[in-house]
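Participant: my questions concern the predicted model and sequence given below.
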Amino acid sequence: MALGKHFRRRSTLSSYRFSSSDLNRILRVLTEINRDANPDTYANLKNPDGSPFTEYHRLRTEIYGDNGEYFLSFDPRGLSLGDLPKKVTKIVIDNFGFPLYLNDISADRDSSFYVPNTFRLTLDFTSVDIFDFSTRPSDETAHLNELNVEGKTENWTKGTYATIVDELSGCEVMNRVLHRRNLYDFVLFLIVYPVLILMLFGNNESIVKVTEGISPAVVAVAFLTGLLALTYCYRILFNWTRWLFPINELVFQVVKFRFLQKAVFAFLTLSIISAIVGNLVAK
């Protein structure tokens, strides 16, 4: 989309699983993109000793932690794991923060100075709350995964956007599917409820024996109460699934406890499917 003399590409990104080497590789690619993005813009920037300022290829990397930590880096060599928060919640990388951050750089420029070719990559590593009953499970999981590229020319804007997305695609996973809008309702009404009804009423003789001598009104209330309880159980399991498979993951920060839970999840899923199939086949 053109904005005056500028072009913009902005979109929500997919789901990714990053190792430390993945992040540093992407950072190196972005640094190379930035090296040739705005050389003329910084032509008048000088170091305190009067020499030309040549560090404009550096990127600003901001890392946010779960307990309010904030880590800022301009190091083009990559990120040091030892300096990262224990639980990273967001990483932001852009190419317009470094020169504006330095206080010891002088420039022959006016207040209208700006960086014409820019990009900003935001990666969200937050997880859903398993016992969250305040939000609608039907909604898409809120996240800040976004890539924003702006440039003077359409070719630079499209090319930079495509290069960054292509680099990210090597880390792409399918987790995003679990966070889609209306997935909760789809599974609930097309799978969970039909299977429960088949399992409960597929064997009429058992139902008759259990409810013999009980008022139909009591049976109806018990059925609705049980259905409501099972719905809440399903909601917790649904949130648990989203927590196990967040939109983005950092491999080096995935705790062993979560790996164990994923194994339990796989076992329970296979057991439930086997039980349902066996029950339906037996009927």
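Facilitator: Happy to help now that I have it.
Participant: going forward, measure contacts and count neighbours with C-alpha atoms only.
Facilitator: Noted.
Participant: spatially central residue in this structure, please.
Facilitator: Among the residues of the chain, Ile247 comes closest to the average C-alpha position under Cα atoms, centre = their mean, at 3.2 Å.
Participant: what comes into contact with whatever helix or strand Thr61 lives in?
Facilitator: Remark: Thr61 resides in strand 60-65, with elements defined by DSSP states H and E. In this structure, residues lying in contact with strand 60-65 by Cα atoms under 8 Å, 6 or more residues apart in numbering are 70-74, 84-98.
Participant: please flag which of the residues you listed sit within strands.
Facilitator: Among the contacts of strand 60-65, the residues falling in strands (DSSP state E) are Tyr70, Phe71, Leu72, Ser73, Val88, Thr89, Lys90, Ile91, Val92, Ile93, Asp94.
Participant: nearest to Leu237, of the residues you listed?
Facilitator: Thr89 (22.9 Å; Cα to Cα).
Participant: all strands of the stretch 51-200 of the chain, in order?
Facilitator: Using DSSP state E, counting those that start in this stretch, the strands of the stretch 51-200 of the chain run over 60-65, 70-73, 88-94, 106-107, 118-124, 146-151, 172-173.
Participant: take the one below as the second:
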Amino acid sequence: MTDAIENLPAATNTEASVELSQAATFRVPQYRRNIVPTNLVLSAADLKEFCQIVEKANERAQVIEYNNLNLAEFESPEAAKDRVQEFVRLEYNYGDSTGDSVQGLGIPNTDDHEFPDDLKTFYVSNSSYAQRAINVRPLNTVDAFLAFERPTLKIDLQTLPSNPTMNRSIINVSGRDEDWVISTADRLRSFLDKRKSFRPVIHGSGSYDYLVYLVFLPTVLWILHEDGTFLSEWLKRQSTFMNVVLGIYALLLSLLFARFLFQYLRWLFPPMEYYKRSRWSAYLHRALAGVIFSTLILNAIYDIVKVTVTSLLGG
């Protein structure tokens, strides 16, 4: 991938910086809305629509910026308007799994065949270009960063599995105009809410502990009860010390396997998911995993209920 050459920002313009800064007496926004996107499934077309919403918000931000300018500093009102439209504009940047990235101005062409199938990060803002080109932040801004990285399958013993899944996605809406901030944030939130998708509770804090103690370990005990006759007979012939050592080792090994299964579930259902056109491969993968896990869990539940009912009736 290569940068869109015609869209790259020009060198810093000191004169333009002084002129545009007339609209910004205060550099700290008075109003702010933060949105944390999660449990979303977005396509390439959705990202384009998202940028269109930000573009419409930017058009209103340009009007507010123009109305706050000191027109006496410009040759004409048209020159002031052109200056605002030149610097208060959308900039995007996106990258794929290979590390390649594309940067440009306006709305990205997500329909292009070169738009990545394995999109990892997507950034769009109406403030970054002005900040870099003339070192001035517009009065009303949207900065959106969407991260589509899947949780890793590698087991890192220094990271607690009970911690929530890391999600770097964030949308910051800030500005001096309260109505603009509220309406822009509401439009973006409404767009995201329509694309919410069911995700298991595995991404929350403490979900690993519940999975291990309420699902995994009971399932392991059930398997040993059903098919552990040979193992039990073999352990009876070993010393007490060997039984203790093997028991501790088996427990640690089973917890390590549980950790891998947990991370696999998080990888299978990421908090933020992107697809370019079709999700059939993801559906098939999840369906196969669902059948396997459901079979094991349902069989374990059936046997537990059966033993419990038999014990009660027999008593």
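Facilitator: Here it is on my side, so go on. Here the structure is a predicted model, which is why all the values come from computation and not from measurement.
Participant: follow-up on the earlier one: and the contacts of strand 60-65 of structure 1, which are buried?
Facilitator: Buried subset of the contacts of strand 60-65 of structure 1 (neighbour count, 16 or more other Cα atoms under 10 Å): 73-74, 84-85, 87-98.
Participant: show me where the stretch 151-300 of structure 2 has helices.
Facilitator: Counting by DSSP state H, counting those that start in this stretch, one finds helices in the stretch 151-300 of structure 2 at the ranges 178-193, 207-211, 217-227, 229-236, 240-268, 280-314.
Participant: now do the fourth one against helix 217-227, angle only.
Facilitator: In this case it means helix 229-236 of structure 2. Helix 229-236 of structure 2 and helix 217-227 meet at an angle of 90 degrees, taking axes from the mean of the first three to the mean of the last three Cα atoms, to 10 degrees as the criterion.
Participant: before we move on, back to that, make JSON lines out of the helices of the stretch 151-300 of structure 2 and add mean neighbour count and distance to Met166 of structure 2.
Facilitator: Shown next, in JSON lines, are the helices of the stretch 151-300 of structure 2 (neighbours: other Cα atoms under 10 Å; distance: least, Cα to Cα, whole Å):
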{"stretch": "helix 178-193", "mean neighbour count": "17", "distance to Met166 of structure 2": "19"}
{"stretch": "helix 207-211", "mean neighbour count": "16", "distance to Met166 of structure 2": "14"}
{"stretch": "helix 217-227", "mean neighbour count": "14", "distance to Met166 of structure 2": "26"}
{"stretch": "helix 229-236", "mean neighbour count": "11", "distance to Met166 of structure 2": "40"}
{"stretch": "helix 240-268", "mean neighbour count": "15", "distance to Met166 of structure 2": "11"}
{"stretch": "helix 280-314", "mean neighbour count": "12", "distance to Met166 of structure 2": "21"}
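Participant: so for Arg150 of structure 2, which of those sits nearest?
Facilitator: Short answer: helix 240-268, nearest of the helices of the stretch 151-300 of structure 2 by Cα to Cα, at 5.6 Å.
Participant: which bit of structure 1 covers the closest one?
Facilitator: Applying TM-score structural alignment, one finds that helix 240-268 of structure 2 aligns to the residue range 216-244 of structure 1.
Participant: and if you look at stretch 170-185 of structure 2?
Facilitator: Residues 146-161 of structure 1 are the counterpart of stretch 170-185 of structure 2, counting by TM-score structural alignment.
Participant: and that stretch, how far out from the chain's middle?
Facilitator: Going by Cα atoms, centre = their mean, to the nearest Å, the spacing between the C-alpha centre of stretch 146-161 of structure 1 and its chain's C-alpha centre is 22 Å.
Participant: average offset between the match of helix 240-268 of structure 2 and structure 2?
Facilitator: Its aligned residues in structure 2 lie a mean 1.6 Å from stretch 216-244 of structure 1 after superposition (mean Cα distance after the TM-score superposition for structure 1).
Participant: correct me, but Glu172 of structure 1 touches Leu13?
Facilitator: No. If you go by Cα atoms under 8 Å, Glu172 of structure 1 and Leu13 don't touch, sitting 9.8 Å apart.
Participant: and the two? which has more neighbours close in?
Facilitator: Taking Glu172 of structure 1 and Leu13 together and counting by other Cα atoms under 10 Å, Leu13 has the greater number of neighbours (20 against 16).
Participant: how about that one, what's its match in structure 2?
Facilitator: Taking TM-score structural alignment, Leu13 of structure 1 has Pro37 as its aligned residue in structure 2.
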